[in-house]
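In: 3D, please:
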Amino acid sequence: MQDLPEIGLGTWENTDPETCAESVRIALEAGYRHVDTAQHYENEDAVGEGIARADVPREELFVATKVHPVRFGLAHSEVIEGLEASLDRLGLDRLDLLYVHWPVGNYDAAETLQAFDELVDRGLVDHVGVSNFSEELLDEAMDHLDSPLFAHQAETHPLLQQDDLVAHAQEHDYHHVAYSPLARGRVFEMPEISEIAERHDASAAQVSLAWLLSRENVSVVPKATGEAHIRDNLGALDLELDEEDVERIRGIEREERFVERDGAPWQEG
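Out: Okay, here's the model as predicted:
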């Protein structure tokens, strides 16, 4: 399995063009090498501007976006056209990783993923990923893909630990990419996280991210716009939790999901 940078910059809701471009530039020049965006975020132009401003060679970067089931659609031709439009907005000639954003709308594993394979064959996309899938949909996707599944992105944090999905990624040797890894800020209110942070002289964000990164095959894409938060999140790479810390967070029994949409796989049944 090819490496994926452990921490990437999430850009959801970062829609002010100048703020978005500068946050991308700051993150890349601070040491981030993975930037995550999506057609649905309506900021690919600004992300591309930030990449262009940063004094970092393109070959060092890992840029990911997602094809949306509504904005462009997931039929074969819609995937191709959507990716070409994304590349134009990003100012890039290829993408490191392209995701299916949601398995809803006109998503069809055979047709949609055939288009992803075609994009890989054409050299426009290096890696194929999916987002917000169930284990069953992941198995189906792998059955239809000629390219190896590189990543699955899902909401994952101490209040939604996603043990089954992480285990699936480990078993099949692809990356589990945790979005909303700070539980929409809820980790700052959790005594378990705060006490561990105080003991390590770290921030609650760093503890949450370090806990996720202690799990095999897991990467994180926390959202941040200000330089202080961008740099603080990156500091999670230098925080080593002990086994007691890891198990205390793993033992949290409260569960809360923050991202929902009609037709999501976990709503079935």
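In: going forward, measure contacts and count neighbours with C-alpha atoms only.
Out: Will do.
In: Centroid-wise, who is the farthest residue in this protein?
Out: Arg199 (28.9 Å; CA atoms, centre = their mean).
In: gap between that residue and Leu241?
Out: 10 Å (CA to CA, to the nearest Å).
In: swap in Val259?
Out: 28 Å.
In: higher neighbour count, those two?
Out: Using other CA atoms under 10 Å as the criterion, Val259 and Leu241 rank with Leu241 on top: 17 against 13.
In: and the gap between that one and Leu149?
Out: Counting by CA to CA, the gap from Leu241 to Leu149 is 30 Å.
In: How about stretch 209-229, which residues are buried there?
Out: 209-213, 217-225 (16 or more other CA atoms under 10 Å).
In: Also this sequence, please, to line up against the first:
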Amino acid sequence: MTPTPTHLTLANGVQMPLLGFGVYRSSPEETVQAVSTALADGYRLIDTAAAYGNEAQVGEALRRSGVARDEVFVTTKLWISDYGHDEALHGFDRSMRKLGLDKLDLYLLHQPMPTEWERTVAAWKAAGQLLESGRTRAIGVSNFSTELLGDLIDRTGIVPHVNQVEVHPFFTQPELQATHRRVGIATQTWSPIGGVMRYFSDDPETAQSPLSHPVVTALAEKHGRTPAQIVLRWHLEHGFSAIPKSVRAERIAENFDVFGFSLSAEEVAAIDALDTGVRSGPNPADINTSKYKLTIAD
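Out: Purely as a prediction, here's the structure:
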């Protein structure tokens, strides 16, 4: 069997792990242990954000781990309250101080904010400066559409290395994927096993999940794997970088154990066919500082 790739190469040559560990909705109290467990299990990409309120705990876990800094790919994100050129530079400095790092691996704009687009463009220009000065190895965006990516690139001449977006078997965004391939942007997927469907449901207990779909459960039985492992393997087969989140040690280990098997093209296509075209998370077009009043404390 051909060895499974463990990294993808960004447009600037930087190597980014295909499978990472996310800490969205992990409380500060949970984050140190969860990240420590993930690093011990072999994860080498940790994804956080200023808006998650746990950057300091991610940094603490990194220092405790004993893993060399250059072996861990660290991502954080600029929150919308800090959009604008100078504000973005300040937001970056704050995140680095909380993380306790001198250099970042990937810096993302957390949302596109089309209703505050000039501030978004200014923040992106600041991210380009951070890249040029070597303070971060790569830059990218999150939740940007094809149209907004095009305008951002036209306005600045800076192509994101990564677009981190909602992708799971029920929402595959094939048109956006095609844009990424055409422009040379890596697709990174948040909530890759569909947890977003519970996070933003009025009734989380009854929310649909790809993990219980018969196509996924049948493949899990066939391969002797869990449904979550099947879905994460599907992401890897597509060449996506997936960042599952958990605070449970057994689930953290399970989610990383996806490199010892593969899915056939027909199996991948069967999961692709589950796409509903319906977004489960917030519509990025609706996010702005009037509706989301969170600000990040220094």
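In: Fetch the TM-score of the aligned pair.
Out: Scored against TM-score structural alignment, normalised by the length of the first structure, the superposed chains reach a TM-score of 0.91; 261 aligned residues with a CA RMSD of 1.8 Å.
In: what sits against the residue mapped onto the residue farthest from the centre of the first structure from the second structure?
Out: Here Arg199 of the first structure is matched to Lys222 in the second structure, going by TM-score structural alignment. Lys222 of the second structure makes no contacts at all, as judged by CA atoms under 8 Å, 6 or more residues apart in numbering.
In: that's a strand at Lys222 of the second structure, yeah?
Out: No. Membership of Lys222 of the second structure in a strand is not supported by DSSP: H, G, I helix; E, B strand; the rest coil, which gives helix.
In: Ser27 of the second structure is in contact with Asn54, isn't it?
Out: Yes. With contact defined as CA atoms under 8 Å, Ser27 of the second structure counts as touching Asn54 (6.9 Å).
In: Pick out whichever of the two has more residues nearby.
Out: The residue with more neighbours, out of Ser27 of the second structure and Asn54, is Asn54; 24 against 14, by other CA under 10 Å.
In: So what does the more buried one match up with in the first structure?
Out: Using TM-score structural alignment, Asn54 of the second structure pairs with Asn43 in the first structure.
In: can you pull the contacts of its match?
Out: Neighbouring residues of Asn43 of the first structure by CA under 8 Å, 6+ apart: 11, 14-17, 20, 37.
In: From the residues you listed, pick the one nearest Pro5 of the first structure.
Out: Among those, Thr37 lies closest to Pro5 of the first structure (CA to CA), at 15.0 Å.
In: residue contacts, that closest one?
Out: By CA under 8 Å, 6+ apart, the contact set of Thr37 of the first structure is 10-12, 43-44, 47, 64-66.
In: Let's see that with 7 Å instead.
Out: The contact partners of Thr37 of the first structure, by CA atoms under 7 Å, 6 or more residues apart in numbering, come to 10-12, 44, 64-66.
In: so which of these is the most crowded?
Out: Neighbour max across these (other CA under 10 Å) = Glu44, 27 neighbours.
In: if I pick that one, what's in contact with it?
Out: With contact taken as CA under 7 Å, 6+ apart, Glu44 of the first structure is in contact with 37-38, 86, 89-90.
In: Please produce a PyMOL select command covering the buried subset of these.
Out: Command for PyMOL that selects the buried part of the contacts of Glu44 of the first structure, burial taken from 16+ other CA under 10 Å:
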select buried, resi 37+38+86+89+90
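In: and the contacts of Glu44 of the first structure, which of them are in helices?
Out: If you go by DSSP state H, the contacts of Glu44 of the first structure have 86, 89-90 in helices.
In: burial measure for the closest residue to Glu256 of the first structure other than its chain neighbours, as a count.
Out: Among residues not flanking Glu256 of the first structure along the chain, Leu159 sits closest, at 5.5 Å (CA to CA, 6 or more residues apart in numbering). Neighbour count of Leu159 of the first structure, defined by other CA under 10 Å: 22.
In: Quick one: map Leu159 of the first structure onto the second structure.
Out: So, by TM-score structural alignment, Leu159 of the first structure is matched to Phe170.
In: And Ala228 of the first structure, by the same measure?
Out: Checking TM-score structural alignment: Ala228 of the first structure goes with Glu250.
In: That match sits in which helix or strand?
Out: Element membership for Glu250 of the second structure (DSSP states H and E) is helix 249-256.
In: Next SSE downstream of that helix?
Out: helix 265-272.
In: Could you give the residue range in the first structure aligned to that following helix?
Out: Taken onto the first structure by TM-score structural alignment, helix 265-272 of the second structure occupies residues 243-250 there.
In: Mind listing residues that contact the matching stretch?
Out: 158, 192, 196, 211.
In: try 8 Å
Out: By CA under 8 Å, 6+ apart, stretch 243-250 of the first structure touches 158, 161, 192-193, 196, 211, 214.
In: go on, stretch 7-22 of the second structure?
Out: So stretch 7-22 of the second structure is contacted by 5-6, 35, 38, 43-48, 73, 137-138, 161-162, 184-186, 236, 239-246, 256 (CA under 8 Å, 6+ apart).
In: can you rerun that using 7 Å?
Out: Taking CA under 7 Å, 6+ apart as the rule, stretch 7-22 of the second structure contacts 6, 38, 43-48, 73, 161, 184, 186, 236, 240-245.
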